[in-house]
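Trainee: my questions concern the predicted model and sequence given below.
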Amino acid sequence: MALVTLLAGSGIGVASGQAMQPYQEYDKRLRTAEQVGALTSDLFGDAVNMFDQSVAFEQTDIDIPGTNALPVKLTRKLVVRPVPFAGMAPQIFGGAGDWNIDVPYISGVFDGAYGWNVGSAGLRTARCSDIFYPHTLPPHRVDDIWSGYSVNLPGQGARSLIALPPAQFKPDNRQASKWTTSALDAITCTPMVAGYEGEGFVLQTTDGITYTFNIGTTRTAGTMGQDSASGRSRPRVEVFLLASRIEDRFGNAVSISYNGKGHPTAITGSDGRNISLQYANDRLVSASAHGRSWAYAYTGSTLQRVTQPDQAAWEINHLADTRVSYMIWNEDPGKGCGNVAPISPKTYSLQMKHPSGAVGTFRFDHQRHYRVGVPSVLCQGEAVSGSAENESSIVHHLAVPIHFDVLGLTRKTIEGPGLPNALVWTYEGVNGQSSLWSGNVPPCVACNGTKVVTVVQPDGSTLHESYGTVYSRDEGKLLGRNVVAADGTVLEDEDLFYVTTAQAASMPFPDRYGSRWGGNDESSVLVRPLARKVITRDGTTMTWNVAAFDAKGRPLRIERSSSLGDSRTDATVYFDDTTRWLLGQTASTTNADTGLVESQTTFNALAMPLQQRQFGKLVQTLSYHPDGSVASFADGRGNTTTLNNWKRGTPQSIGYPDGNAISATVDDNGWITAVTNEIGYTTSHGYDAMGRMSSTTYASGDAVGWNATTQKFERVNAVEHGIAAGHWRLTTSSGNRRKYVYFDAMWRPVITREHDTANATGTDRYQRFSYDHAGRTTFQSHPGSSATLTTGQWSEYDALGRLTSTSGDSELGLLTTVTEYLPGMDVRVTSPRGDRSITHHQVFDTPSYQSPVSIEQPATGEPGIRTRVVRDVLGKPTRIVRESF
């Protein structure tokens, strides 16, 4: 068992695996700070909702590590959405101009005259201990203004409040609660303390994190358009109930302070972590944390630049705005509600420059997405007040919309220094117009409501994802995906099947999480977990199937199999504390084919792992400090390592079973500034403003006087070795040794240079590297005396990321090894000499080449050699046979 968060994380998580020694983790933390990590294609923080191609950008400026799992971080979020060209545009939560400062909140949009206070029975500020529909004035309908309550927990996305959950979805001691979410959050009530009257909410997640929402603020949300008969419109307001405190089950806490506008001014951890935020004209202008500062600059109300402590910056340029010229639509939808307002054309483009020098350009088009299976009975005719009831006086209204419009991403481009070509992704996924379903009670079982979203990758390969669009059945659910190579070959298919409405009736879990309270997506409250997954690759079908669920909709028994004949069945027992509401940890896993208990964990009163066993053997025993950090862990023989004086996720004192100890000094930023080994020698480390290691000074007193090492990572505004200006360079110095690493815009090393300063010309050694769009190395040159290197090792990959060939330049020319993926999950490797080997594999529910069962090496003119590996159902080798054939 490995203490996976021993030195680098929250200090409360444990997982299985090979035990890691503490000194290795010190080294790991230091090496992480020493090395520059490559960026990936989502370096701009773009999170694409593939269902409708909508995008939210999330960029974290400050993130201070802690010993507990509670975040002390500053994250900005830009949600791309259309706003009306005319009239008052809806206000966002904001804080950083057109970006939201991402804090936990619960929000809803209401009639501006009544807010979140007035329901159908009058003044009702008991919004948590009671449930009510918000109020508006006729002829407007509340569903035209209000769409329920959204919960935003940073890092977890949004979910909605669901009313009246069944008993098994609430803690034993909180059965009176009126609310939950689809994540089974436990919700109770608390008085508001500022900004808004009445009740707030206390939300506890199933991993024991509690959010107290008791600070209120409001934003104007625009007006709901004129009613076709009355010509009147209603002002709207969005109410935010902000979290002032986040607390775990050990008493660790993070407090968030707000100004009068509801923007955070301080994020403070009980462990001493702190972020301070300063504003001018309701916009964030600076943020500071433990001696470092970030600056924010604007053009009008638009965030344009974020300058980091190292003076590198984010730059943001809106090439067009998101305002849409909506037409005033007063026409009657008609008896079948098939007459809908035409979509207004709009294209929006956004360009961002990363501190690395990479430039991302994002194009969005105004798109319409249709849903299927909306019952025709929801097209309702209403008599216009004061008119006789004849055909001309009837106005039709569709109670559940049949479409929605978004600004959807259609193209993404990444360019920058050191990138030989622009990386381009294109997106397409608009479905055609649909009509109402003739049935009465959803869902429509027979409706064929699927849309396909297509992403063309920079290498020409294509990803297709299929989504459900049937109202109250599978709307928004991923139903399948496939990967197609640039030549049109389908490399992999995946199909997903969920519990159906018919099947749900016989399941042990409730049909619903509760009652939908606002909005029009009925499927959002249905408990419909994934039941089956089928993957087809290279002619082999692999199946993951849930044979039994528990009362909370989680898999209890899973069958894994493939068309190759491999199969196994595994059973899971969960540890649930239904009073403290700590759910979902694994208590044991058992292989049903053999009856063997593969893993078993016991827990303490706070649901922390105490002892862990594998196949009945004790492998680890843990103890904890009162704050939840690990105090000690012992192996199966009782050898105990102690961990004390935790700071920022790192124990500063570690005692070993043999009586020796090592220690570290950690500063307020979480950086390890010194490590003292078992015999008392101390190595010290310095850092630059972004936490990258800048110096290492070794202990004195050794027989060898070790040179100190310095590192400088800097942006270069000049062309070097053919790399355009604006690239970054890392210079490492140790005595006479110099090493220069030149990076591209994705912070991948493209050229390295090393020499001895005493004879730079005679000792210069270069190496060059190239990469594909996914960051895989496609060329690694042989070392040479100049940067213009063209010989070396070449690699090619398919659209699944599998290696297909490796080539090496030699005195005999280019020598190529080809790897082919054959039907049956077989792999054929052909060497440069033409020798071949074919490997067969054991495969269950997922594609894997990790468990060979046969390796055949045919020979010309003589018997071949076969190595057979006999494996049990757990994948472990039981016999190895080498034979001729």
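Mentor: Perfect, thanks for sending it.
Trainee: make it CA atoms for all contacts and neighbour counts henceforth
Mentor: Noted.
Trainee: for Gly338, which non-adjacent residue is spatially closest?
Mentor: Leaving aside its sequence neighbours, Gly338 sits nearest to Ser435 (C-alpha to C-alpha, 6 or more residues apart in numbering; 6.7 Å).
Trainee: no wait, Thr589
Mentor: Thr572 (4.6 Å).
Trainee: give me the element the one you found is part of.
Mentor: Thr572 is located in strand 567-577, with elements delineated by DSSP states H and E.
Trainee: just say helix, strand or coil for Arg532.
Mentor: strand (DSSP: H, G, I helix; E, B strand; the rest coil).
Trainee: residues of the strand holding Thr572 that come out buried?
Mentor: For strand 567-577, a neighbour-count test (16 or more other C-alpha atoms under 10 Å) marks 567-577 as buried.
Trainee: now these as JSON lines including distance to Pro508?
Mentor: Below are those laid out as JSON lines (distance: C-alpha to C-alpha, whole Å):
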{"residue": "Ser567", "distance to Pro508": "26"}
{"residue": "Arg568", "distance to Pro508": "24"}
{"residue": "Thr569", "distance to Pro508": "20"}
{"residue": "Asp570", "distance to Pro508": "19"}
{"residue": "Ala571", "distance to Pro508": "16"}
{"residue": "Thr572", "distance to Pro508": "16"}
{"residue": "Val573", "distance to Pro508": "15"}
{"residue": "Tyr574", "distance to Pro508": "15"}
{"residue": "Phe575", "distance to Pro508": "18"}
{"residue": "Asp576", "distance to Pro508": "17"}
{"residue": "Asp577", "distance to Pro508": "19"}
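Trainee: pasting the second one now:
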Amino acid sequence: MAGSNAFAQSDVVYPWDEYEKRIGSAREVAKLGSDLLGEQVNLANGALSFAMTDVDIPGNDRLAVKFSRTYSVQNQYERRTDLMLADWDIDVPSISAVFGPNWESRVPGNPGRRCSAPAHQLTPPTPVWDINFWDFWQGNNLNIPGGGELLQVRNGAVMPTSGGPYYWMTTGQVYVSCLETIKNGTGEGFLAITPDGTKYWFDWMAQYHEPNMSSEIGGPSLARRKNVLYATRVEDRFGNAVVYDYSNAWDAPGRLTGITSGDGRSLDITYNSNGHVDTVSDGERMWSYEYVVVGPRRSLSAVVQPDMTRWEIGFDAFTSAEVHYPIGSQLEPTRDCYIRLAQPMGPTQLSGTIRHPSGALGTFQVSWLTHGRSNVPVACENYDWGSAGSNTNDDVNTWAISYEAYSLMRKVLSGPGVATSEWNYSYTPNISFAFYPGGSMSNPCPIGSTCGAPLCTSSACAGSSETKIIGPNNEQTKYFHGNSFRYNEGKLLRVEQGSVSAPLMMVQTHSYDFSMVSQAYPERFGISLREKFDGFTSEFHRPLLSTTTAQQGRRFVRTNGEFDSLARPTKVVRHSAPVSP
């Protein structure tokens, strides 16, 4: 890609720079729905992303023939705009993960067994020097409806009666078997089947740049790549199919060239000289894509529709944002075991804009903020036990405590004939950590303690983060999400709605089964292969037991009284009563 050689090849990131990928609750919580401009906001940490469909051709079946694009506001340090739309991605069914650098099995002499390897070999290859695979591999993630982290199928799981053998599954009851080979390389692919019988063939490989990673300051670094297996075919249970065509090599960024369905729908996609999408055509109409140069990167700046109206995108600041922290004994320490000790180097406040073809303009402001967990046990890695001259800059806790990321602070909507509206966001992360009883830095897991066991397993001690949104007319909403380590992480616990002057006009609370023991359903369907309990929110069932809404002097209660073996409610009771004085 043009301009890519402008990036420094010697710079690296460290495991704690990517802790937002390890803390599952940062991804699993509910999002504020896509709005006029495609914006999506994670209600726990303010992570801002965009999703927009430019072309969607209806057909004789439910299989989609569409061209959709996505963008995530994130730290761009040592990253490149090598996606199919430069800094935007095309939303195509896929399975992806970051490896060091290729997606290979550890089975001796058979690296191609990326799907069917035995359980103890399913994790990605570990370098012989000091970096752990859990620092750079955060699970294999399936991007289809009902997808998510791929879990190892547990013995006794209720599986499809045909096909298989099934090695993987998701909490959405998608099951995955293996294909003998991929179409543009060697090694196995994946075949997924959803609960409604739709099948996906994942057998076209692509690779994207990731920053090198080092486990310690001054130590060796690992070359990494994001590996993606794209779907080449999607088929429903009636035999209707959609085919995806690509032209890239297995170790190059993806290049989707066409989508074709059995009922005659099709999309043709062309690329410019920089390797980014130039046009999309359905045979009668054409969409064009324009880009601008942003330092060493490129950024999608406009989408021109067939009627010549335009989406105008001003994400230059987002795409060029690089944040890092000072390193070295001559500078202030980077961190200790618990938190960052240095101030970030780079932009801590950014703004971007999108203009709708109708003329409506959205302005989005983000800030670099700290988020994290509560009740995290302390067990410090890289700690030199107080030896003279020890370097504390790379001390880090075994279980991620906190991370930094860009969070939405302000959204403004304006335009011709539209009254300017503004939303303001604020966050209280409520981060905390503690030793096990009797523990210390030199003895973090004393006799009687189980390392990694949750410190809190009740509502009396469990923590939560708080997000407050104040809208254009001083309406106010607060969201409380659980963030207590290995207990209520990622669950929406409470919503308060009202105004700045009357904040509790409606209060809704949710309760869950946090016991993590088998009921009518198992405590978990599959097993996460991520270490450090980073797959906790994907792995364990914690179904909703009840929702209580207090509003206008009454309390409305919905209770899920009984569940089936798939943790689905089979008995639901609703009632209401006056709120007790």
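Mentor: All right, it came through fine. The structure presented is a predicted model; accordingly, all values stated were derived computationally and were not measured.
Trainee: in the stretch 651-800 of the first structure, which spans are helices?
Mentor: 760-763 (DSSP state H, counting those that start in this stretch).
Trainee: mind listing the helices for the stretch 301-450 of the first structure?
Mentor: Going by DSSP H, counting those that start in this stretch, the stretch 301-450 of the first structure shows no helices.
Trainee: same check on the stretch 101-250 of the first structure?
Mentor: 142-145.
Trainee: what's the answer for the stretch 451-581 of the second structure, then?
Mentor: Using DSSP H, counting those that start in this stretch, helices in the stretch 451-581 of the second structure cover 536-539.
Trainee: residue range for the strand holding Thr572 of the first structure in the second structure?
Mentor: Per TM-score structural alignment, strand 567-577 of the first structure has no counterpart in the second structure.
Trainee: and the next helix or strand past that strand?
Mentor: Counting by DSSP H and E, what follows strand 567-577 of the first structure is strand 582-591.
Trainee: what residues of that following strand count as buried?
Mentor: Neighbour-count burial for strand 582-591 of the first structure [16+ other C-alpha under 10 Å]: 582-583, 585-591.
Trainee: what do you get for stretch 311-319 of the first structure?
Mentor: 312-318.
Trainee: okay if I get those as CSV plus distance to Lys647 of the first structure?
Mentor: Listed next are these as CSV, based on distance: C-alpha to C-alpha, whole Å:
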residue, distance to Lys647 of the first structure
Ala312, 28
Ala313, 29
Trp314, 30
Glu315, 34
Ile316, 36
Asn317, 39
His318, 41
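Trainee: quick one: what's aligned to the residue nearest to Gly338 of the first structure in the second structure?
Mentor: Checking TM-score structural alignment: Ser435 of the first structure goes with Phe433.
Trainee: run a quick neighbour tally on its match.
Mentor: 16 (other C-alpha atoms under 10 Å).
Trainee: I figured it hits Ala379, correct?
Mentor: No. Using C-alpha atoms under 8 Å, Phe433 of the second structure is not in contact with Ala379; the gap is 10.2 Å.
Trainee: joint contacts of the two?
Mentor: Residues touching both Phe433 of the second structure and Ala379 (C-alpha atoms under 8 Å, 6 or more residues apart in numbering): none.
Trainee: give the contact list for the closest residue to Asn272 of the second structure other than its chain neighbours.
Mentor: Using C-alpha to C-alpha, 6+ apart and skipping the chain neighbours, the partner closest in space to Asn272 of the second structure is Asp278 (5.3 Å). Counting by C-alpha under 8 Å, 6+ apart, Asp278 of the second structure makes contact with 269-272, 288-290.
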